[in-house]
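Q: Just need the structure, nothing else, for what follows:
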Amino acid sequence: MTAPGPALTRVRAAYTRIAETKRPEIWIGLRPQAETEAEARAIDERLAAGESLPLAGTVAAVKGNIDVAGLPTTAGCPSYAYEPAQDAPAVARLRAAGAVVLGTTNLDQFATGLVGTRSPYGAVRNAHDPERVSGGSSSGSAVAVALGIADIALGTDTAGSGRVPAAFNGIVGIKPTYGLVPTEGVVPACASLDCVTVFARSIPEADRAFGVLATPAGRTAQLAARRPGPWRVAVPATEQLGELDPGWAEAFEAAASRLAHAGAELRRIDLAPFTAAAELLYEGAFVAERYTAVGSFIDKNTNSPDLDPTVARIITAARDLPAHRLFADRDRLAVLREQAMTALGDADALLLPTAPGHPTLAEVAADPLGANARLGRFTNSANLLDMCGIAVPAGEVDGLPFGVMLMGPGFTDERVGAIARLLTPVTRLAVVGAHLSGQPLNHQLVGLGARLAATTTTAPEYRLYALDTEPPKPGLVRVPAGQSGAAIEAEVWELPMEGLGALLAGLPRPMALGRVTLADGTSTTGFLCEPAAVEHAADITHLGGWRAYRAYLANS
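A: Below is the predicted model:
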């Protein structure tokens, strides 16, 4: 029997994870497993034939306001649903690169909200604390990635919907420069501001997907030449950030310090024009564009139980805004944009908390408008000011993820991503089996930005077993004191800390992460196996390693 390829293996693991997590509120439309397995088999055949598919072995989730052929596009409202004739270009590009789309995900209805609770399909609970919001509007996409179901997910971002959910769930969210990723096939929130975004558990994973999605010639821009020197990062004084949740100011200052220790040059910035621009998004006339998108549908279906009352209230309130207010707000925004860019100067990026706090579901239910408005304090301005951004994990506060955001002028996406990497601590991982160089799962490490640091062996206190799994993999078990073990071939890889979390999230039993002692006596995190799983497995210790065992099978 031929072992399944990486695409099929990953698809099967995704559906196993869906069953394990028991989070039906993530999904609006989930494709049948048989259908996605057939697609994965075709991808594996293309790989075997030598085709280059940069996202092969990757599974994706897509926000429910983005067209996926074969599934209804609902935008979080069942009565609005339509059957798309084809994939949105962003989805088509993922599929062309070898990603398998699992389904469409829940969202704040019509992409209106930053909380993830405004949906007739149910509130999407946070991946780490089910009593807290997941963040919206791209709630289901973010949680699917955070729980290890999907490797990447598409969201959208008008006011922060591709960044706030990333921060609340401890993952990465890329909001590109407007126009770099096509928005055709996306139900608009504010068409002149909407961006298709990417969620992933690590920056390298997010970058791989963004590289597939982006259209470099989508817009043109004249960027000033960058003055040589270290990265320059603008950081506001803590008192300019306003009220933050307890511990968040200290976590933000720690993130800024990490950038400085990594070699970035920090400089103070006046945040006033950025926060003033952020207030215009909902408090000004720009919200009228939301009525342009779906207002007529809401007017015709006022009494529909499908409509979220908060969303309907926000959109219909924009119907009667006078045109002169929009022109006045556009003039005001032009002034604020000039002030903001002047304040930024030659800094490469602006560092901010992604959000000022993380509310509970109960707090949002008690004050749906106020709690939501607070969450957009730092994110609302990005698209109005034509900036790109990336939200990245920056530690924990009281056991929950804390995230920061880096924003830069339009078309500096690559620079901003490079600076974000300075916030990413590196860890080491020992591998002895299918993740070794040249083995079937090594692409998972490479895709997470890992690099080979050393080729070595374990200390002579382990035994190696051939497990009955698909794809085949070994089980490494430390022997009890007094029993004989052996040195097993190993590689040590360096990878971003969040990449290790990504591996752990998708790690199937009986595999586990633990401490592995190496030949030089040092220990590092590595792949081990639950002892009970090797009771009936073949002991292959005498061969010295997984590669030798595979060579033995090939020659026998």
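
Q: drop to CA atoms for contacts and neighbour counts, all remaining ones
A: Noted.

Q: Residue 474 touches residue 467, doesn't it?
A: Yes. Residue 474 is in contact with residue 467 according to C-alpha atoms under 8 Å; the separation is 5.4 Å.

Q: compare with the first, here's sequence two:
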Amino acid sequence: MNTTTINLDLPSLRKAYLSGEQTPARVIAHLLERAREFDHHNLWIHRATEAELAPYLERLAHSRPEDLPLYGVPFAVKDNIDVAGMDTTAACEAYRYRPERHAAVVAALVEAGAIPLGKTNLDQFATGLVGTRSPEPWGACRNSINPDFVSGGSSSGSAVAVALGLASFALGTDTAGSGRVPAAFNNLVGLKPTLGRLSVRGVVPACQSLDCVSVFARSAEQARTVLQVASAPDAEDPWQKPQPTGRRPIPHQFRVGVPADAQLTFDSEEARQLFQNNLADLQALGGEPVEIDFQPFLDAASLLYEGPWVSERYLATRPLIDQHPEALLPVTRSIISQGATPSAADAFAAQYQLRKLKALADRIWEQVDLVLTPTTPGIYTIEAVNADPVTLNSRLGIYTNFMNLLDYSAVSVPAGFLANGLPLGCTLFAPAFQDEALLALAARLHPHTVDRVGALTDALDSPPFEATEGTIDVLVCGAHLSGLPLNHQLTDRYGTLVETTETAAAYRMYLLDGGPPFRPGLIRDTEAGVALPVEIWRLPADQFGSFVDGIPAPLGIGKVELADGRWVSGFICEPIGLESARDITSLGGWRGYLASQ
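A: Alright, predicted model coming up:
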């Protein structure tokens, strides 16, 4: 592999390391040299020195790619997340300090073999969605595709680093959209994980109760890899939540909520058309559009800056803003200073209002499996934002500000390009801890919208994958089949049909005594058995126990072999159940038996 064409996709990089075609030292040296070409984008606050990188490379020199899931993977870190030995500034010189420990998420990634290349630019104290609120000597971070336009913020430099091919992935934060907006403006996948999934120990607080670490990636599959490594439990973080046992799978034929047309905001007909194209793409992938009332989401979004949550920003910076207010940009200072005035009564009143809005918003999950929105109404030039910094910044948060207040998971997916060559994004969101399920759908949608990565000519590699985390697959062969009397026992538990297939040619089927409902018994018989039609259903793991508890003797759950050699959990029958049963194997399965009656 020529160092001038290094592909930073995780699978490509791993293949190059395993073959010996590349080494981490050569890749990092190339990236540091190439980074100098993009200094005018103002994406770094600190680019790592050779001395700072030496310990990471030394460790990898004594490790094997096979042993570390992120061996030699270069990544960038937003400069409000601690990297040991590299200063943290949050884009404020007076706030500068040098941490001795990595932030918990950085530590998990480094342990897996990843290499931090430096600290990236941001809107000061993560207060902004534009990327222009960074003072000199750093300055406004510029869009990776057209430097006259905003990069999005506040995680501006992290997005631009990935989009320009200077890192395989990057960490940002996303309290109000800071991970999704820059992803949309730089043609990347931007994952805002469930609030509390990733540790925020070692992250400079913005709104501590709403902060979460976000991931910028070249594809949804790669975002998933980073997410799962970064999800290491951290006993020192009081904000981290344990992951639930069960996750609700998104069906192959899914219902997608779409705001009523009057509740959608766009800056141009072109942006509206991109969104309509995204919806059409989801329909082609099995989505059924369902119009929803988006007002509770919009009302929740207004609470973030118009309510007392801005007091959390004030708490995070109070010593600095009280004693050295000149250290903050005027626009940052004016926003954060508002947090000094709300009272405890204001905070409780806002919490009551949010609880009502969440109850209204959560009703939507009875109607849909996920919601699709634009990520932003449009994209602006730096000049336009400088002329009207508050209004345009606020406009970018219409579809993002409510997400953590309502405790939803979200991913921004490239939506396509405007005629001026600038990208926009669309957002998929769902209840908490649906991160992998959303990423699996994003992986299928992404190739429909664009064919390249970031600002590069690299071809998009977005392979589909199944989101099986927190689920259990169950084989059914009788009354639980689709449309039959007991199928509701699966659907009532949010089960979804995964596939219709056959067993290995090693099973016989019997009609058991009793009923209605009448039931078959499946018996393994490697000598006289045949292949029989079955269905595979996916259940949330925390629903599996109650499902099994309702299964009467002589039936039970065991392992059943499929025609392709896989073994899955499924219905089997105890031999005692066959004493007065009738062999119906020749009828070709349970539906064949029903047809014969």
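
Q: neighbour-wise, which of residue 474 and residue 467 of the first structure wins?
A: Neighbours were counted for residue 474 of the first structure and for residue 467 using other C-alpha atoms under 10 Å; residue 474 has more, 26 against 21.

Q: leaving aside the residues next to it on the chain, what's closest to that one?
A: residue 466 (4.6 Å; C-alpha to C-alpha, 6 or more residues apart in numbering).

Q: and what of residue 311 of the first structure?
A: Nearest one to residue 311 of the first structure, counting by C-alpha to C-alpha, 6+ apart, is residue 112 at 6.2 Å.

Q: Now do the same contact list for the counterpart of the one you found in the second structure.
A: Aligned by TM-score structural alignment, residue 112 of the first structure pairs with residue 127 of the second structure. The contact partners of residue 127 of the second structure, by C-alpha atoms under 8 Å, 6 or more residues apart in numbering, come to 133, 154, 206, 332.

Q: Quickly name whichever of these is closest to residue 113 of the second structure.
A: residue 154 (26.9 Å; C-alpha to C-alpha).

Q: which residues does the residue mapped onto the closest one from the first structure contact?
A: Residue pairing (TM-score structural alignment): residue 154 of the second structure is matched to residue 137 of the first structure. Residue 137 of the first structure makes contact with 107-109, 111-116, 156, 161-162, 165, according to C-alpha under 8 Å, 6+ apart.

Q: so the residue minimising distance to the centre of the second structure, which of the three states?
A: With distances taken as C-alpha atoms, centre = their mean, the second structure has residue 191 as the residue nearest its mean C-alpha position (3.7 Å). Put simply, residue 191 of the second structure is strand when judged by DSSP: H, G, I helix; E, B strand; the rest coil.

Q: Verify the contact between it and residue 180 for me.
A: Yes. Using C-alpha under 8 Å, residue 191 of the second structure is in contact with residue 180, at 6.8 Å.

Q: Please enumerate the shared neighbours of those two.
A: With C-alpha under 8 Å, 6+ apart, residue 191 of the second structure and residue 180 have common neighbours 411, 412.

Q: returning to that earlier point: how near is the match of residue 154 of the second structure to residue 16 of the first structure?
A: 26 Å (C-alpha to C-alpha, to the nearest Å).
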